[in-house]
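Q: Make a model of this:
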Amino acid sequence: MLKRNNDKKVSLLRYWTTRYFITLCIGLIIIGLISFFWLRSYNLERGLNVTSFLADEISEDLAGTEDNSIGLNADLASYVRERQQAFDIETEPLVYVVDNNGNIVSNSLFGNSLYQEPVVFPDSFLDSGPQTVRIEQGNQAQYLVKSRIGGDDGSFEGWVVIVQPADSLVRVGGQYQLVGILLVSLALLGWLTIYILSKRLLRPIKQIAEAFQRVKEEKYAIRIDTEAKEREIDELVTGFNDMTTRLGQLESMRTELLAGVTHELKTPVTSISGMVQAVKDDVVTGDEAKEFLSVTLAETGRMRNMIADLLEFNTFSSQGVPTDMQSLTLESLLNEVIHQWSISNDTDRLDIQKQYGEKTHAVYTDPMRFQQIMVNLLNNANQAMKKEGTLTIRCGEKNDHMVAIEVIDSGIGIDEEEQLLVFERFYRGENKKYNVHGLGLGLPFSKLIAQGLGGDLYLQSSRPEETVFVFELPQDVPGEETNREKQTDVM
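A: Just a heads-up that it's a prediction; the model follows:
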């Protein structure tokens, strides 16, 4: 027996949960990066909007004031801090007040350690540049936001310019932590979910794997009881249970076959040995010795027939049934077979009824194979009735291409649990196992031949006093072009 290398094998639970967790983490990392850049962009846009609104408010407050009022740095710094708290701005901005000539007249740099150097405005920023610009000063990126200061009469008096470090505008702090906690929670929840679902899904698979180990030990009395809601799992479990049931039946038939073959061969061998020994030792002489020899020849012939049946069945199963197909009349063929069978069997207590109908049927079949099937069906019917009862042979059209022959006996019937097994090779029912000699190949052999003839053989129904076997054959339809082979492989 081949041994499998399990050194590098991992459990299905570990395989799927690990790969799912890795895939989930990669997906969440991608989502986290997208969320990070989106939050930066959103917060930058939001920060610039708030800064622009703050610049507009400062410019409105400064409109129409005296020059000495806006020139006090300490007052402006205090004012900016007050507005910072009102607008909930995390980092204190730097505010410049510029007159209409571009000269800085005031700033909020007083006491603010974030801005070590004064900001240099880009060329044309105060003249025609955009309201918001980004500049690089030293190693720090900054945003400049301006707002126009107008007088009471609508005259232009200057600009309010607010400087904000870029890092302070995109700083999200707690938002990053919240997104991180959310992503980690999703990863753990996803892993836990797939772990629970995989473990539940793998439970019947694990049971089947363990059951297969018992099957390998030729223990077939196994049944997995699970109520799986998944269709595929239910089909797998049902298929396994059907398989073990089937294997148990085959093992039982194999055991019975060995016992049956041994018994069937041992009985004639013992009989032959005893009778030959009796003749040799002159225990019997004359006519009695000749009778012993005749019985010996009969037993030898029975053994030869059993061996021939085994060999022929194996040959037909692997290579197909050789046939010699001919166009024949079904009713005439049936009459001939029934007549020959009646002569060679004890039919005195049988009531043989033929129900053919008025119309004759032309069939295309092999007469010798046809006789084999019918003789086997008639023998089985005779045995089921214990050679006493009503035997009915009925024939008629099944459709335009097939005819059906029904063999009906009034015997004891076949048990329901055995009806599905009657065509299994080597299977012998309880009613025949100890009462009738044979190997259990009669019906399987007949079905094999029937299929080789282009028809079929099956059990239609069985109950006490009525068992119906149906033998179907192809009709020989006049004028129909057919390509028929001499040999048909039914495997």
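Q: contacts and neighbour counts: CA atoms only from here.
A: OK.
Q: how about the helices of the stretch 151-300 of the chain, start to end?
A: Using DSSP state H, counting those that start in this stretch, the helices of the stretch 151-300 of the chain run over 166-170, 174-216, 231-280, 286-319.
Q: And the second one, what does it pack against?
A: For helix 174-216, the packing partners by 3 or more CA pairs under 8 Å, 6 or more residues apart in numbering; DSSP states H and E come out as helix 12-62, helix 231-280.
Q: now for the last one, which elements pack on it?
A: Packing partners of helix 231-280 (3+ CA pairs under 8 Å, 6+ apart): helix 174-216, helix 286-319.
Q: To check against the first, give me the structure of this:
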Amino acid sequence: MSTNLPSGNSIPLLRFWTRRYAGVLIAILIFLGIIAGVWIKVNENQQSFQLLQTRAEQLSVSYIRSTEVLQSQPSSSQDELHIPPSTPAVPVTPATLATPAEIVRPVAQDFMQIFTEEGHNLINFSSLDISLSETLAETPTTIESVLGGNSTKEKVKIKESTWLRVGIPLSKEGEVIGALYLSTPSPEIFLDNIETYGFLVLIILGIAFGGWLVIYHLSRKLILPLHQLTEAARQVSEGDYSPNLPSTTKVKEAELQQLFSSFEVMTKRLQQLEQMRTDLLAGVSHELRTPITSIRGMLQAVQGGIVIGETADQFLVTTLEEAKRMQKMVEDLLDFASLESSAIHGEFVLLSLSEVVEEAIQQVHAIENFKNIDIDVSPSIKPLKIVADRGQLKQVLLNLLMNSAGAEANKITLNITIEDKKLNLDILDNGKGIATPEIPYIFERYYRGDSKRKKKQGLGLGLPLSRLLAEANNCELLLVSTTPHETIFRLIIPIE
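A: Predicted structure coming up:
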């Protein structure tokens, strides 16, 4: 028996899923890493702006206080420190800055500007080179908004560097008296947070490797029983219906337990079907060869004049009976195949159930070996009318009666009960019962069994054919009970 081998481009399940999982996991982690990097950058910018605004607010408070101190000093001192508004603002260094500017000095890398309420630049403070300071000293475009009482945040591109600049209004007693701008170089986020990014990369790699190990371990655990199942399937395909399967108690997963249990049931079923197929070939060979041999021998005896007179006539009658039996077996095979393929359709009419039962009983009594069997029918059957195919229903009843008669029964009783618009026709006999191991298979095609109940002749199609015929007439045939001394079959017929 040939088996289907994996195609050349197939790969092991473990390698396929671990590679795919690793690819998906790395892609997800890279995506999350990018999001984390962007978040760090955005968060760093927000923190830088927040810190810069906090320093600007502190400087604004210091500036307001310093102006109040100056206003409380003698006028001569104020004149010495007064900077006329019309004087153009120039960069002020720490060495030349006088009070109040020296009180409001920013940190070394910051650049501070103070504007009057008219928008004139009053103070520029920077420790940077003159060219860079002059560029920063230009009046910001947001001055009107700040003088209107709003705080601003912006990034300023100067040469090849980026600066962060915040502007806040200078307020005194609820009135805006000017504006303060504070600028600082934008931090190099990657360089400043290289340790953070390095740590993030290590975390991503660690999670990826750990996740891959977990999925590899779980995949191996899952694939191991699948390998065992694959090997068992290979053994079954080669004709071995008793493969080695792990015990379901050793498999913890419910789905795998169900899979192994179903596979085990399937192998037993296949083994049973294979045995039935073997029995069928043997049975068909025997059942057909025996009557053919008998017919041939008896015809040769008559033809050769070995038997004459009444004996020759009896030989011809027996030959005819054997030919009829062969015809019946062939018809059973053809009918069963036709019923399985739904090729036979019944002619459903309203008929008397008692008449069909009487016809079946007469046919049973017409058989030499069964004519002395006592068959009792419940009197309540006479008025009952049903819708069914007359020939098919009679065939079902005849098969059931023959089945009971073949079990060495000498009394058969047909009882009638009605419930829920269904008529239950019970066929009870006192013959040999059905062995318990054979009960699950009695409606299987070609199953003949090993008990004494089986007919000595036939192909094992009586009960399976009867069930198919019953189903074709919307009826149901089942075994109610069986003991060594009594067996009951029930035919359930729908009634209006």
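Q: And the TM-score between them?
A: Once superposed, the chains reach a TM-score of 0.76 (TM-score structural alignment, normalised by the length of the first structure), with 456 aligned residues with a CA RMSD of 4.4 Å.
Q: before we move on, the earlier item: let's have the helices and strands packed on helix 231-280 of the first structure in JSON lines, adding distance to S342 of the first structure and mean neighbour count.
A: JSON lines is the format used below for those (distance: least, CA to CA, whole Å; neighbours: other CA atoms under 10 Å):
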{"stretch": "helix 174-216", "distance to S342 of the first structure": "49", "mean neighbour count": "15"}
{"stretch": "helix 286-319", "distance to S342 of the first structure": "21", "mean neighbour count": "15"}
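Q: right, and these - which one's nearest S252 of the first structure?
A: helix 174-216 (14.4 Å; CA to CA).
Q: Now do the closest one against helix 12-62, angle only.
A: On the basis of axes from the mean of the first three to the mean of the last three CA atoms, to 10 degrees, helix 174-216 of the first structure is oriented at 170 degrees to helix 12-62.
Q: quick one on the thing from earlier: as JSON lines, the helices of the stretch 151-300 of the first structure with distance to P464 of the first structure would be great.
A: Shown next, in JSON lines, are these (distance: least, CA to CA, whole Å):
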{"stretch": "helix 166-170", "distance to P464 of the first structure": "92"}
{"stretch": "helix 174-216", "distance to P464 of the first structure": "37"}
{"stretch": "helix 231-280", "distance to P464 of the first structure": "25"}
{"stretch": "helix 286-319", "distance to P464 of the first structure": "30"}
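Q: Switch the helices and strands packed on helix 231-280 of the first structure over to a markdown table; also include distance to A228 of the first structure.
A: What follows is these, written out as a markdown table (distance: least, CA to CA, whole Å):
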| stretch | distance to A228 of the first structure |
| --- | --- |
| helix 174-216 | 8 |
| helix 286-319 | 39 |
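Q: of those helices, which approaches S78 of the first structure most closely?
A: Nearest to S78 of the first structure, of all those, is helix 174-216, at 28.0 Å by CA to CA.
Q: quick check: angle from the closest one to helix 231-280?
A: 10 degrees.
Q: ok, average deviation of helix 174-216 of the first structure from the second structure?
A: Average distance, helix 174-216 of the first structure versus aligned residues of the second structure after superposition (mean CA distance after the TM-score superposition for the first structure): 2.8 Å.
Q: The stretch 51-200 of the second structure: strands as residue ranges?
A: For the stretch 51-200 of the second structure, the strands defined by DSSP state E, counting those that start in this stretch cover 91-92, 111-116, 121-125, 152-158, 161-172, 175-185.
Q: which secondary structure elements does the fifth one contact?
A: The helices and strands touching strand 161-172 of the second structure, judged by 3+ CA pairs under 8 Å, 6+ apart, are helix 13-71, helix 143-147, strand 152-158, strand 175-185.
Q: What helices and strands are in contact with the longest one?
A: Read that as helix 13-71 of the second structure. Counting contacts by 3+ CA pairs under 8 Å, 6+ apart, helix 13-71 of the second structure packs against helix 75-81, strand 161-172, strand 175-185, helix 194-237.
Q: on contacts alone, who are the packing partners of the first one?
A: Looking back up the chat, that one is helix 75-81 of the second structure. helix 13-71.
Q: Now do the helix it packs on: distance to the chain's middle.
A: On the basis of CA atoms, centre = their mean, to the nearest Å, helix 13-71 of the second structure sits 42 Å off its chain's mean C-alpha point.
Q: T278 of the second structure: which of the helices and strands packed on strand 161-172 of the second structure is closest?
A: With CA to CA, the closest approach to T278 of the second structure among these belongs to helix 13-71: 38.1 Å.
Q: Nearest to V97 of the first structure, out of the helices of the stretch 151-300 of the first structure?
A: helix 166-170 (20.8 Å).
Q: List the buried residues for that closest one?
A: The neighbour-count check on helix 166-170 of the first structure (16 or more other CA atoms under 10 Å) flags A166, S168, L169, V170 as buried.
Q: do the same with stretch 271-290 of the second structure
A: Buried, per 16+ other CA under 10 Å, within stretch 271-290 of the second structure: Q271, L273, M276, D279, L280, G283, V284, E287, L288.
Q: Ok, stretch 238-245 of the second structure next?
A: By neighbour count on 16+ other CA under 10 Å, the buried set for stretch 238-245 of the second structure is Y241, P243.
Q: Please state the offset of that stretch from the chain centre?
A: Distance, stretch centre to chain centre, for stretch 238-245 of the second structure: 29 Å (CA atoms, centre = their mean).
Q: who's in contact with it?
A: Stretch 238-245 of the second structure has contacts (CA atoms under 8 Å, 6 or more residues apart in numbering) with 1-3, 228-229, 232-233, 235-236, 260, 267-268, 270-271.
Q: G391 of the second structure maps to what in the first structure?
A: Alignment note (TM-score structural alignment): G391 of the second structure maps to M368 of the first structure.
Q: Can you tell me which helices and strands the helix or strand hosting its match packs against?
A: Counting by DSSP states H and E, the element that carries M368 of the first structure is helix 367-384. If contacts are counted by 3+ CA pairs under 8 Å, 6+ apart, helix 367-384 of the first structure sits against helix 330-344, strand 402-409, helix 442-452.
Q: Looking at those, which is nearest to I29 of the first structure?
A: I29 of the first structure lies closest, by CA to CA, to one member of those: helix 442-452, at 64.7 Å.
Q: The next helix or strand after the closest one maps to which residues in the second structure?
A: Downstream of helix 442-452 of the first structure, the next assigned helix or strand under DSSP H and E is strand 456-463. Counting by TM-score structural alignment, strand 456-463 of the first structure pairs with residues 476-483 of the second structure.
Q: Just the buried positions in that stretch, please.
A: E476, L477, T482.
Q: Now render the residues you listed as CSV, adding distance to I308 of the second structure.
A: Shown next, in CSV, are these (distance: CA to CA, whole Å):
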residue, distance to I308 of the second structure
E476, 51
L477, 49
T482, 49
